[in-house]
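S.K.: what shape does this take:
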Amino acid sequence: MTLILSLLTRQFVIQVSDRRLTKPDGTIHDDEVNKTAFYSRNASVAFTGLAFLGRDPTADWMLESLAQGSTLIQALRLLQTEATKKFRNLQRPQRVTPDAWRRIRRATFVTAGFAGLHNPQLAGLRGTIDELHPFMSVISNAEWPDGSWEPEAGLEFKHYFGWLPDGVHFQVRESGLGLSKGERRRLDRELSRCLPRVGSPEPAARILARAVREAADRHSGIGKSVVSMLITRNSPFFVGETLHEGNAIPVRGHRQTEEAMFRTMPDAAPMRFVYSPTDMDTFMHYSPNTVMPGLAIKSAELRKHDDDITVDMRMRARRFDIRA
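M.R.: Prediction:
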């Protein structure tokens, strides 16, 4: 099960998660599974829980479901409805007992970003010039709004949606395996010191990514390969920005550092994501998935060949019909 940390602030939203996929018995299946996706330019979606729906990866199914919505809100409602149908009709594997299957079937989809709100007073919020407000959405068959989990999956996925309240400077949500009490206190303390001093998301993203990697030292279900999704308040208005603008791709022969990964290059476009590998010496780079109405784009992958010179760059896109 993944650890997802989602941070809401007035100026930017960050979602950080590890990429490890484990089997029901706790053994590692893959350390580089993309569990997150950008929804257009204004939100990030991640899942934790059951990794495969039959033969299909949950990440792929999530993209396909979201791509069939005409707006973000409609896409989330569709995800809730389709998740209830899909999970209810899953066939229990022969070697899994009914009790274990009810536990394994648990899953949560977390979305964080900015959404337009024309009448914020109806939600108890003050108006803004751009009409954008930071929000958090949780769709789950086992997780409650306070982050606690039921021991077994329910028959239906419930949808919890909330805005960052006025007067609250920032809000952090843990989903999945979670932090220890000491880790959470340290995270809140570091963010409280950092956020008033910065105007860009990279320093806070570095703190969140470090928290995930430190939790991985304690729990084998959390991986140290981490992706940080960065959504700034003005991201929805960037027309010319590329969808996969991330941290610098590693150069062969040069060891990466945490500081360098989260550093914005001079005159470069704002980073939309940061990929942090388990091994800082590895020549590997991944970009997140992206979904928008009618289109799903699978992660770009950069890998080293045996000759240590050329690389593979892979990206797959698929179109979908939008449901009325």
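S.K.: please count neighbours and contacts with C-alpha atoms only from this point.
M.R.: OK.
S.K.: so R272 sits against E241, correct?
M.R.: No - using Cα atoms under 8 Å, R272 makes no contact with E241, being 9.7 Å away.
S.K.: of the two, who's got more company?
M.R.: Neighbours per residue, other Cα atoms under 10 Å: of R272 and E241, the larger number sits with R272, 25 against 14.
S.K.: what residues are up against the more buried one?
M.R.: Contact analysis of R272 by Cα atoms under 8 Å, 6 or more residues apart in numbering lists M229, L230, I231, L243, H244, E245, G246.
S.K.: which helix or which strand is home to the second one?
M.R.: Secondary-structure assignment from DSSP states H and E places L230 in strand 226-232.
S.K.: can you give the contact residues for that strand?
M.R.: By Cα under 8 Å, 6+ apart, the residues outside strand 226-232 that reach it are 11-19, 38, 41-44, 113, 200-202, 205, 209, 212-213, 271-278, 288.
S.K.: please give me the structure for this one as well, since I'd like to look at both together:
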Amino acid sequence: MTLIQTVTTDDLVIQVADRRLSRPDGSVFDDDYTKLVCWNTSFTVGFAGLARIDPAQKKSTSEWLAETLCDYASFEDGVDALRYWASGQIGQLPTGKGWEDKRLGIIIAGFDRRRIPLVAEISNFDPEAPIPANQNEFKCYRIRRAPGHSASFRITGAALTEKMYANILLRRVPRMLKQQDGITRAARLMVALQRRISEDNPGVGRHAMAVAIPRERTMPAVLSNLDAPSLNTMNSNFCYFDDAGFNYKQLGPHMAGGGWAWADFVAEADPSNPDMQKVGGRVLKCPQPPPQAESTGC
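M.R.: Okay, the predicted model is just below:
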């Protein structure tokens, strides 16, 4: 399967996703595709598994996530909605040859007004077990930090070996986050880990997107640094790690909130003059007006 890594501390969430996609027959492919969603500028949402969630295999799972979440303001309501509607969506898919693998794991992490890290995973499979016979049933798990640790980690999709998990994630990432520009160094290490896994696991891609959600944010916005591949702890922000090296064209996550859902976010700078920047996107869904009330003649 593909790979989503999520790191959570008291002050910060970092989520790193590859861009390789899974078909219902178990094969994988690459596409110009975003696997992360930024919800209410406060949560990052990623998934591993089925890339397209409709019978015609045209509707991307990440766009469906954005369209589903955009109508919900609270963490609990959004999580419950995803679990409920994911069961319905998977239940509509065909069965039989070519549709054996409909596994889907969704992870949500971030902060709300409670100012504590909130993490939940919604999944219809156990990564350590064979593909389940009933893939229409989704379960929800609240992820909490183990006692005595300064950070928690969640791997969704491709499994890590115990040695890699302990030595790289549990030891090095928390230490990096305490250093100057530690958030960027930690994200780069997570990307390096993803690429190392991809050498042995064809289900994991090499391109990566990272989203960072700080607990304390200076403004309700999602930003990107177009001068260098870096993240910051001031605002919700993203960075795209192209396997070929830094690119002034940064692919961003989908956006969801306030009834709006946006896709195909691209932030781009002129390489000869990085201060000249532009941002583009595509509207997936907009708020629906309330129903027109019948006139009473008042």
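S.K.: TM-score them against each other, please.
M.R.: Overlay of the two chains. TM-score (TM-score structural alignment, normalised by the length of the second structure): 0.81; 278 aligned residues with a Cα RMSD of 3.0 Å.
S.K.: would you turn the contacts of R272 of the first structure into TSV with neighbour count and distance to S70 of the first structure?
M.R.: Below are those laid out as TSV (neighbours: other Cα atoms under 10 Å; distance: Cα to Cα, whole Å):
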residue	neighbour count	distance to S70 of the first structure
M229	31	22
L230	30	23
I231	28	20
L243	18	19
H244	17	22
E245	15	24
G246	24	27
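S.K.: for the residues you listed, which pairs are in contact in the second structure too?
M.R.: Contacts conserved in the second structure for the contacts of R272 of the first structure, using both residues aligned by TM-score structural alignment, their matches' Cα atoms under 8 Å: M229, L230, I231, L243, E245, G246.
S.K.: the fifth one is in contact with F273, isn't it?
M.R.: Yes - look at E245 of the first structure against F273 with Cα under 8 Å: they come within range, at 6.9 Å.
S.K.: can you give me the helices in the stretch 51-200 of the second structure?
M.R.: Ranges of helices in the stretch 51-200 of the second structure, per DSSP state H, counting those that start in this stretch, are 61-69, 75-91, 162-164, 173-177, 182-198.
S.K.: how about those helices, which one is nearest I4 of the second structure?
M.R.: Nearest of those to I4 of the second structure, taken as Cα to Cα: helix 182-198 at 8.8 Å.
S.K.: how many residues are close by the nearest residue in space to G69 of the first structure that is not next to it in sequence?
M.R.: Distances taken as Cα to Cα, 6 or more residues apart in numbering place A75 nearest to G69 of the first structure, at 4.1 Å, with adjacent residues excluded. The number of residues packed near A75 of the first structure is 21, by other Cα under 10 Å.
S.K.: identify the residue of the second structure aligned to A75 of the first structure.
M.R.: The equivalent of A75 of the first structure in the second structure is G78 (alignment by TM-score structural alignment).
S.K.: do L177 of the first structure as well
M.R.: Counting by TM-score structural alignment, L177 of the first structure lines up with A158 in the second structure.
S.K.: now T58 of the first structure
M.R.: Residue pairing (TM-score structural alignment): T58 of the first structure is matched to T61 of the second structure.
S.K.: pull up the gap between its match and I106 of the second structure, please.
M.R.: Plainly put, T61 of the second structure is 10 Å away from I106 of the second structure if you go by Cα to Cα, to the nearest Å.
S.K.: spit out the residues that contact these two alike.
M.R.: In contact with both T61 of the second structure and I106: no residue, using Cα under 8 Å, 6+ apart.
S.K.: just the strands in the stretch 1-150 of the first structure please.
M.R.: Ranges of strands in the stretch 1-150 of the first structure, per DSSP state E, counting those that start in this stretch, are 3-9, 12-18, 21-22, 28-30, 36-39, 43-49, 52-53, 56-57, 107-116, 132-140.
S.K.: thinking again about what came up before, for the residue nearest to G69 of the first structure, give me its contacts.
M.R.: Neighbour list for A75 of the first structure: S65, L66, A67, Q68, G69 [criterion: Cα under 8 Å, 6+ apart].
S.K.: switch the cut-off to 7 Å
M.R.: L66, Q68, G69 (Cα atoms under 7 Å, 6 or more residues apart in numbering).
S.K.: ditto for D321 of the first structure
M.R.: Taking Cα under 7 Å, 6+ apart as the criterion, D321 of the first structure is in contact with Q68, G294.
S.K.: element containing it, please.
M.R.: D321 of the first structure is located outside every helix and strand, with elements delineated by DSSP H and E.
S.K.: distance of it from T290 of the first structure?
M.R.: Applying Cα to Cα, the value for D321 of the first structure to T290 of the first structure is 16 Å.
S.K.: same thing with G223 of the first structure?
M.R.: 22 Å.
S.K.: neighbour count for these two, which is higher?
M.R.: Between G223 of the first structure and T290, counting by other Cα under 10 Å, G223 is the more crowded of the two (28 against 23).
S.K.: that one: what secondary structure?
M.R.: At G223 of the first structure the chain is in coil, as set by DSSP: H, G, I helix; E, B strand; the rest coil.
S.K.: what residue of the second structure matches up with it?
M.R.: Aligned by TM-score structural alignment, G223 of the first structure pairs with G205 of the second structure.
S.K.: residues touching its match, list them.
M.R.: With contact set as Cα under 7 Å, 6+ apart, G205 of the second structure has these partners: D18, R19, R20, S198.
S.K.: setting aside sequence neighbours, what's the nearest residue to it?
M.R.: R20 (4.8 Å).
S.K.: quick check: end-to-end length of stretch 282-299 of the first structure?
M.R.: End-to-end distance for stretch 282-299 of the first structure, by Cα to Cα: 18 Å.
S.K.: would you mark the buried spots in it?
M.R.: For stretch 282-299 of the first structure, a neighbour-count test (16 or more other Cα atoms under 10 Å) marks 282-299 as buried.
S.K.: please apply the same query to stretch 28-45 of the first structure.
M.R.: 31-45.
S.K.: any chance you could list what contacts that stretch?
M.R.: Contacts for stretch 28-45 of the first structure (Cα under 7 Å, 6+ apart): 15, 19-23, 46-47, 59, 109-114, 223, 229, 231, 235-236, 288-292.
S.K.: kindly recompute the last result at 8 Å.
M.R.: The contact list for stretch 28-45 of the first structure, computed with Cα under 8 Å, 6+ apart, reads 15, 17, 19-23, 46-48, 59, 63, 72, 109-115, 221, 223, 225, 229, 231-233, 235-236, 243, 288-292, 299.
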